[in-house]
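1. this one's structure only:
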């Protein structure tokens, strides 16, 4: 048995017959739910286990760029069917602000959406349930035992047998550790994030990214009366008030605004694995590698990984998924490194942003590449 043994067995909310599932997904975040939706639409029997209970929240910029929306649609998820327009906001493009420089570009075709993480999670969960996906909440995985015909997964409640095991359990994935896929993982960047909501009407339909020597602050409109601000920096963040001091222009706008909810922190990394699949086990989402949040591509990557993984499962060849994963991750990883280079070099940042300000068609072209247009 890999991991701590678990002999306790108890009934779960919706386990498959005899605790069996064709696809068992560990982790019910957006990556796990997207994979569950994609697999269920292919007629596979899917079970999802998670140590928490919904709603599941996480520090996140809460913006879905057009490519993320396209990837969701390709999975068969109709955003407008599950989310009321009043629960989100349109995102027309990206605006960079650094000192006296303001450079912006619109998305090439469709707009993006700003959506609270919990709203998106509830919508994905509802879609998965409608497709017949089973869920076992408050169920933590204690160990796994790979075999020739699948994997046995022991939890604090019961044991499951599955043909394919999917680890969607985040950066500190236990599935990656127990399967050996975490060995040799490379982390080339490590930063800290904090998210805070503010009760203020969005002043722009662009996602605004404020840059300073301190880090970045991303302002995303998420409704007619609320914005999400995600701060990132090389050091831990004491509070939203302290974080705002690094961005005087943003502090002028939000210094007196009412905060909604408590701040939520996280880490953001650039992390690559040697492989994302072995035997009957595969990883998706942050468990399979990550790019810095500076790209805004975390959600879109998860949705693309989910589609590629289910395609490989249907073909009975997880090697296909490993190859597709590398292709999908390549450009966002490069963009992460370029943007972090700008963040760490004030002189270079000023030169590049001034060019983007004076030549907006260059910014528009780069944004087209970034969103896959």
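-> In hand now; what should we look at? Remember, predicted model here, so these are calculated numbers, not experimental data. Numbers count the residues shown, from 1 in each chain.
2. When you work out contacts or count neighbours from here on, use the C-alpha atoms and nothing else.
-> Noted.
3. contacting residues around residue 125?
-> By CA atoms under 8 Å, 6 or more residues apart in numbering, the contact list for residue 125 reads residue 33.
4. another one to put next to it:
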């Protein structure tokens, strides 16, 4: 019998497989797509995420990031990372590095998709395979999470959507730049010496170009031919009843998601994969819920607070001015998340 079966071969799923293999467990990842997979992603990795990749033997090449910068039409505020830098990394490069490390450790990746699972005493079965444990890492709109009845409806919350594309231009910054407007944000992440990714997030569903036109300081800097097509994702917010269902544990975006606003998706995916496997090694999957809540608490609190402010035009206009006149508060918030 397999020790750990992983549904989903994105960064969270591959990291779970790697952690399981490093713990001496047999891991099999089920994924329908070929490596590397591209998707809409801000592509900035916090310093904690960079350290987590190194710790499992999967370092990646990218563009060093010294901090976070908030901007509006007139002001800006910087919050440098404390200690080690972050990294801007193409999603495909990150995925390839994790897949390579998984292969080195003997993690088997099989083609398929997990839509549901059966459980019994000491076992769980999915995609024609049987294992002691199943880790659901099948993304924001996890079919496995839904089949387990763990989705929690959230009809009152405004829905936010993201779009991303790259521009062949030399980076003008070594920060992740967050350009604010009353109707959304644009996130600039340098990912190579001649490539930047620009993601836009908004409650309004319209074309990428229309979103980008709302940021007058940003558009002139992108006077270059787009290097990639637009990719979209959403709705962002996903509420979850719990992250443990018998012998199934949810990690990464499948474990619940607030928003991409604070840019911690990859770091949290890696941390949750580590935490889930640690709980399985101990034979105590039930403690994973508490572990997940602890590792994501600061992220969830700050993201919810910023979403509340950005959701109203009057308060959204105050975010960058407040960060610029209260730099210690802004820097402390960024350091708490890094």
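-> Nice, thanks for sending it over. The structure displayed is predicted, hence computed values, not measured ones.
5. What are the boundaries of the helices in structure 1?
-> Secondary structure of structure 1 by DSSP state H: the helices cover 30-41, 66-75, 79-82, 117-130, 174-179, 240-244, 248-254, 298-315, 318-344, 346-358, 360-370.
6. Please identify the one among those that comes closest to residue 202 of structure 1.
-> Residue 202 of structure 1 sits nearest to helix 248-254 of all the helices of structure 1, at 10.5 Å, using CA to CA.
7. ok so, going back, including distance to residue 105 of structure 1, could the helices of structure 1 go into JSON lines?
-> Shown next, in JSON lines, are the helices of structure 1 (distance: least, CA to CA, whole Å):
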{"stretch": "helix 30-41", "distance to residue 105 of structure 1": "28"}
{"stretch": "helix 66-75", "distance to residue 105 of structure 1": "14"}
{"stretch": "helix 79-82", "distance to residue 105 of structure 1": "24"}
{"stretch": "helix 117-130", "distance to residue 105 of structure 1": "25"}
{"stretch": "helix 174-179", "distance to residue 105 of structure 1": "38"}
{"stretch": "helix 240-244", "distance to residue 105 of structure 1": "25"}
{"stretch": "helix 248-254", "distance to residue 105 of structure 1": "20"}
{"stretch": "helix 298-315", "distance to residue 105 of structure 1": "19"}
{"stretch": "helix 318-344", "distance to residue 105 of structure 1": "16"}
{"stretch": "helix 346-358", "distance to residue 105 of structure 1": "9"}
{"stretch": "helix 360-370", "distance to residue 105 of structure 1": "5"}
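8. deepest of these, which one?
-> helix 30-41 (a mean of 27; mean count of other CA atoms under 10 Å).
9. Which part of structure 2 matches it?
-> Helix 30-41 of structure 1 corresponds to residues 11-22 in structure 2, going by TM-score structural alignment.
10. what's in contact with the matching stretch?
-> Counting by CA under 8 Å, 6+ apart, 4, 6-8, 26-29, 56, 94-95, 98-99, 101-102, 105-107, 135-138, 251-252, 266, 269-270, 272-274, 276-277 sit against stretch 11-22 of structure 2.
11. what distance separates that stretch from the centre of its chain?
-> How far stretch 11-22 of structure 2 lies from its chain's middle: 15 Å, per CA atoms, centre = their mean, to the nearest Å.
12. Same check on stretch 143-155 of structure 1?
-> On CA atoms, centre = their mean, the centre of stretch 143-155 of structure 1 falls 27 Å from the chain's centre.
13. Report the buried residues of that stretch.
-> Buried residues in stretch 143-155 of structure 1, counted by 16 or more other CA atoms under 10 Å: 143-144, 146, 150-155.
14. same thing with stretch 217-236 of structure 2?
-> Residues 218, 222, 226, 230, 232, 234-236 are the ones in stretch 217-236 of structure 2 that count as buried (16+ other CA under 10 Å).
15. Take those and lay them out in a markdown table including distance to residue 39 of structure 2.
-> Compiled in a markdown table, the buried residues of stretch 217-236 of structure 2 are given as follows (distance: CA to CA, whole Å):
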| residue | distance to residue 39 of structure 2 |
| --- | --- |
| 218 | 23 |
| 222 | 21 |
| 226 | 16 |
| 230 | 10 |
| 232 | 8 |
| 234 | 11 |
| 235 | 14 |
| 236 | 14 |
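16. Reformat the buried residues of stretch 143-155 of structure 1 as TSV; add distance to residue 64 of structure 1.
-> Output for these, formatted as TSV (distance: CA to CA, whole Å):
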residue	distance to residue 64 of structure 1
143	34
144	34
146	36
150	35
151	34
152	35
153	33
154	35
155	33
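17. Which members of those define the maximum pairwise distance?
-> With CA to CA as the measure, no two of the buried residues of stretch 143-155 of structure 1 lie farther apart than 150 and 155, at 16.2 Å.
18. Just give me the match in structure 2 for residue 117 of structure 1.
-> Aligned counterpart of residue 117 of structure 1 in structure 2: residue 91 (TM-score structural alignment).
19. what's near enough to touch its match?
-> Taking CA under 8 Å, 6+ apart as the contact definition, residue 91 of structure 2 lies against 37-39, 41, 43.
20. change it to 10 Å
-> Residues in contact with residue 91 of structure 2 (CA atoms under 10 Å, 6 or more residues apart in numbering) are 10-11, 36-44, 191, 266.
21. which of those are buried?
-> Among the contacts of residue 91 of structure 2, the ones that count as buried by 16+ other CA under 10 Å are 10-11, 36, 39-44, 191, 266.
22. Tell me how far residue 118 of structure 2 lies from residue 141 of structure 2.
-> Separation of residue 118 of structure 2 from residue 141 of structure 2 (CA to CA, to the nearest Å) stands at 20 Å.
23. scratch that, residue 310 of structure 2 is what I was asking about
-> Residue 310 of structure 2 is 24 Å from residue 141 of structure 2, where distance means CA to CA.
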